[in-house]
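Visitor: Dropping a prediction and its sequence here:
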Amino acid sequence: MPKFLYLLSIIFISSIYANMFSILDSYRKDGIRPIEKELDRYLATTEYWKKKISNSDVRFGWYERAVYLLILDTNKKNTAVYKYQNKPKLLFNMSIVLGSNGVGKKTEGDHRTPIGIYRITQKKEHLLDIYGPLAFVTNYPNSIDRTLSKDGSGIWIHGFPPNKPNKSFTKGCIATPNINILKLDKTIDYRNTLVIISSKKPIESTHKEIAGIMAFIYKWRYDWKYNFIDEYLSLYSKDLISTNGDFEHFSRHKHSVFSRKQKKIIRLNNFQVTRYPNTLNKKIWRVSMDEYYKASSYVYKGKKIIYLLQNRDGFKIWREL
């Protein structure tokens, strides 16, 4: 081994040992809590997240586990079907038709196709001929739609009626020739699929943006876990809508909770971070995660979705639902 490489390896090993000694000494004197707090602080740095996602292709967002993406460009009337597993793999494209009045659904019966991100909640078969051989049911209106007073229902991805192989519009659903809907059924796991509907080609995200979002999320977790109420609330938009009401109601509720100074366990994983298409001319991000929360008075295990607004000053939590 060349002498300089040998010296570098010695320095590297010595550095690891010195850091480990410092950690062990801190643990011996003060227990695990100070070390845990320092590690939690480091999780809230962009440096950590840049390294974490460095080998991921994040142009359509970042997904911690494998997921199928249906990326709909309503302008081109095309759906690109991807499987994302550290990077997006294009499986196939399929032509689509949309609502007779275009996109931007707001109300029941407006014959428009919604813009946004949706999950597939159900597969339906043995339907009326107008839906073709099968249909996938989306969760329109989703939680963010409801905060914007959008209504209506029954937005499906379905096939064509057998007597109309050249169907040109729908009442708001997304329809595709039957050969495509059957291929889609064989290709995806609909329970693990996001439907991303945009009026144009999605704006690609960057490593810098994703690292910034993840550092923000873990800063939010840090302030939450260690009961830093002022710092925690500063991460929220004054236009917040949450399961605990608007910002004023949310703030009162959180002041009450944080005042108890309870020790908390907060674990977050299975992240999905996606730029959210919208008609508000805002830069919105959808962040979905599995949350485990445990305090002496409350335990929760389930899905959490928050929507971030991005501006020149960074990110704010706009919706927590």
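Guide: Here it is on my side, so go on.
Visitor: For the rest of this, base every contact and every neighbour count on C-alpha atoms.
Guide: Will do.
Visitor: which helix in this protein runs the most residues?
Guide: helix 3-30 (DSSP state H).
Visitor: following that helix, which helix or strand shows up next?
Guide: Scanning forward in sequence from helix 3-30 by DSSP states H and E, the next helix or strand is helix 33-43.
Visitor: ok, residues contacting that next one?
Guide: Residues from elsewhere that reach helix 33-43 (CA atoms under 8 Å, 6 or more residues apart in numbering): 23, 26-27, 48-49, 215, 218-219, 222.
Visitor: Apply 10 Å and report the result again.
Guide: By CA atoms under 10 Å, 6 or more residues apart in numbering, the residues outside helix 33-43 that reach it are 23-24, 26-27, 48-49, 214-219, 221-223, 225-226.
Visitor: Can you say which of those residues are buried?
Guide: For the contacts of helix 33-43, a burial check counting by 16 or more other CA atoms under 10 Å picks out 49, 214-219, 221-223, 225-226.
Visitor: Quick check: the farthest pair among those?
Guide: Trp49 and Tyr226 (21.1 Å; CA to CA).
Visitor: Pasting the second one now:
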Amino acid sequence: MLTGAVVWCLGSAPQPALAQAPANTAGLAEARLIEIYQLIGAGQNSEALVKSQKLATELPHFQLAQLVYGDLLAARTRFVRTVGDVPEDLARIAGPNLTDLREESQRRIQAIRERPLPGTVPSQFVALSAKTKHAIAVDASRSRLYLFENSPAGMRLISDYYISVGKAGLSKTIEGDQRTPLGVYYITSNLDKKSLKDFYGAGALPINYPNVLDLKRGKTGSGIWLHGTPPNQFARAPLATDGCVVLTNPDLDHILRTVEVRSTPVVIADRLQWEDARAVRQSGGAFEAALRAWRNAKTLGDVNQVLSFYAPDFRSNGRALEQWIPQLKDELAKTRGRTIELKDLSLLHWSDTAETMVVTFGEVPQGTRTGRTKRQYWVRNNDQWKIFFEGSLQ
């Protein structure tokens, strides 16, 4: 009979129901852990202890599960007031490891308490092309990665996972600063697990850091990946990487089998702002008016009118605006008199010290079936949108 109690938990407010997780499915380990938290919150310590023992036995390298199991054992004789409620001498020996596990627990609990409302999406996802089947958003403040499916009915959150980011936090600036970048990125490749060290676990998905905006701001560094953990480590502390975004291997494996290379956007934010999907779409109205005006100018073929949409510091794959103008004139000559259609349009919004829109589309002249896929970066200055990068995707 339990004579003590665990008084840290999700709280007494109703929590989201969790599907029953098969005991041998490591990919649902967090669901099982949160179920244990919920049982503790409901005062059902006996049932929580049974489930905790089972989870700790099946996943001995899941350190947080081991810690919770220890708390439940301790609660048989005394009150347990915090995650990892151990004597002071043991706490000193454990040092940062215990602190990290407590923080991991709080981040997981926070993510469950602060579930995004149905029908909401991160504000960065203004519009996604039908060709973009999935999208990823990372909320570093909650140590959470959200995976979306994009369908004709709109974006739908299909999974979310605990993640770790850089040891030194966020906003990567230079090579080796152990920070995770903030911004809008794309998955560039899927690295075969066989070609990687065990350190990266189930595999790796590199992203295109530094992106065009990062380069414009003089940021350096490379090798920012979404990857897994070594075989003997289930999860890492919230701040534990050299700048990458790290998931458990079962969670990463699901992402590896789901997302598409090159077309999947990855938004990394300090804290995501969730808004009604229709309101987010409508928020792009002023920008879309500028984009249409650029398209109309290009259709007319007036070089000077088209150039009025480009920023003085425009670059295109190393070329300044003057060096790029001959290419623009060549494009206008080939399409003169034909309406330009923008197909498969995606709009991703980023706002920090400046407001930026990352735009991807197929530029298709009237009378043709296909055209070049382009990506532009626009910046808003004094209520005017200007292009500071334009390039074709291979």
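Guide: Looks like it arrived, so ask away. Remember, it's a predicted structure, so these values are computed and weren't measured experimentally.
Visitor: TM between them?
Guide: TM-score for the superposed chains, counting by TM-score structural alignment, normalised by the length of the first structure: 0.70, backed by 260 aligned residues with a CA RMSD of 3.1 Å.
Visitor: which helices and strands does the longest helix of the first structure pack with?
Guide: Where contact means 3 or more CA pairs under 10 Å, 6 or more residues apart in numbering; DSSP states H and E, helix 3-30 of the first structure is packed against helix 33-43.
Visitor: corresponding residues in the second structure for the helix it packs on?
Guide: With TM-score structural alignment applied, helix 33-43 of the first structure matches no range in the second structure.
Visitor: Helix 3-30 and that helix, what's the angle between them?
Guide: Interaxial angle of helix 33-43 of the first structure relative to helix 3-30 (axes from the mean of the first three to the mean of the last three CA atoms, to 10 degrees): 130 degrees.
Visitor: after helix 33-43 of the first structure comes which helix or strand?
Guide: Next along the chain after helix 33-43 of the first structure, taking DSSP H and E as the criterion, comes helix 46-52.
Visitor: Show me what counts as buried in that next one.
Guide: Buried-residue list, helix 46-52 of the first structure, by 16+ other CA under 10 Å: 46, 49-50.
Visitor: Same question for stretch 94-105 of the second structure.
Guide: 98, 100-105.
Visitor: swap in stretch 282-291 of the first structure?
Guide: Buried residues in stretch 282-291 of the first structure, counted by 16+ other CA under 10 Å: 284-289, 291.
Visitor: mind listing what Asp198 of the second structure touches?
Guide: So Asp198 of the second structure contacts 228-232 (CA under 10 Å, 6+ apart).
Visitor: Select only the buried ones of these in PyMOL?
Guide: A single PyMOL command selects the buried members of the contacts of Asp198 of the second structure (16+ other CA under 10 Å):
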select buried, resi 228+229+230
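Visitor: Surely Gln213 of the first structure is in contact with Val287?
Guide: Gln isn't right for residue 213 of the first structure; it's Ile. Yes: between Ile213 of the first structure and Val287 there is a contact under CA atoms under 10 Å: 8.8 Å.
Visitor: so what sits against both of the two?
Guide: Residues within reach of Ile213 of the first structure and of Val287 at once, by CA under 10 Å, 6+ apart, are 273, 308.
Visitor: what's the closest non-adjacent residue to Thr147 of the first structure?
Guide: Nearest residue to Thr147 of the first structure, sequence neighbours excluded (CA to CA, 6 or more residues apart in numbering): Ile241, at 7.3 Å.
Visitor: Tell me the counterpart of that neighbour in the second structure.
Guide: Alignment note (TM-score structural alignment): Ile241 of the first structure maps to Arg315 of the second structure.
Visitor: Kindly tell me how buried its match is, as a neighbour count.
Guide: Arg315 of the second structure is flanked by 21 other residues according to other CA atoms under 10 Å.
Visitor: same question, Gly218 of the second structure
Guide: Residues lying near Gly218 of the second structure (other CA under 10 Å) number 11.
Visitor: on that earlier part again, ok, the residue nearest to Thr147 of the first structure to Leu182 of the first structure distance?
Guide: In this view, Ile241 of the first structure and Leu182 of the first structure are 39 Å apart by CA to CA, to the nearest Å.
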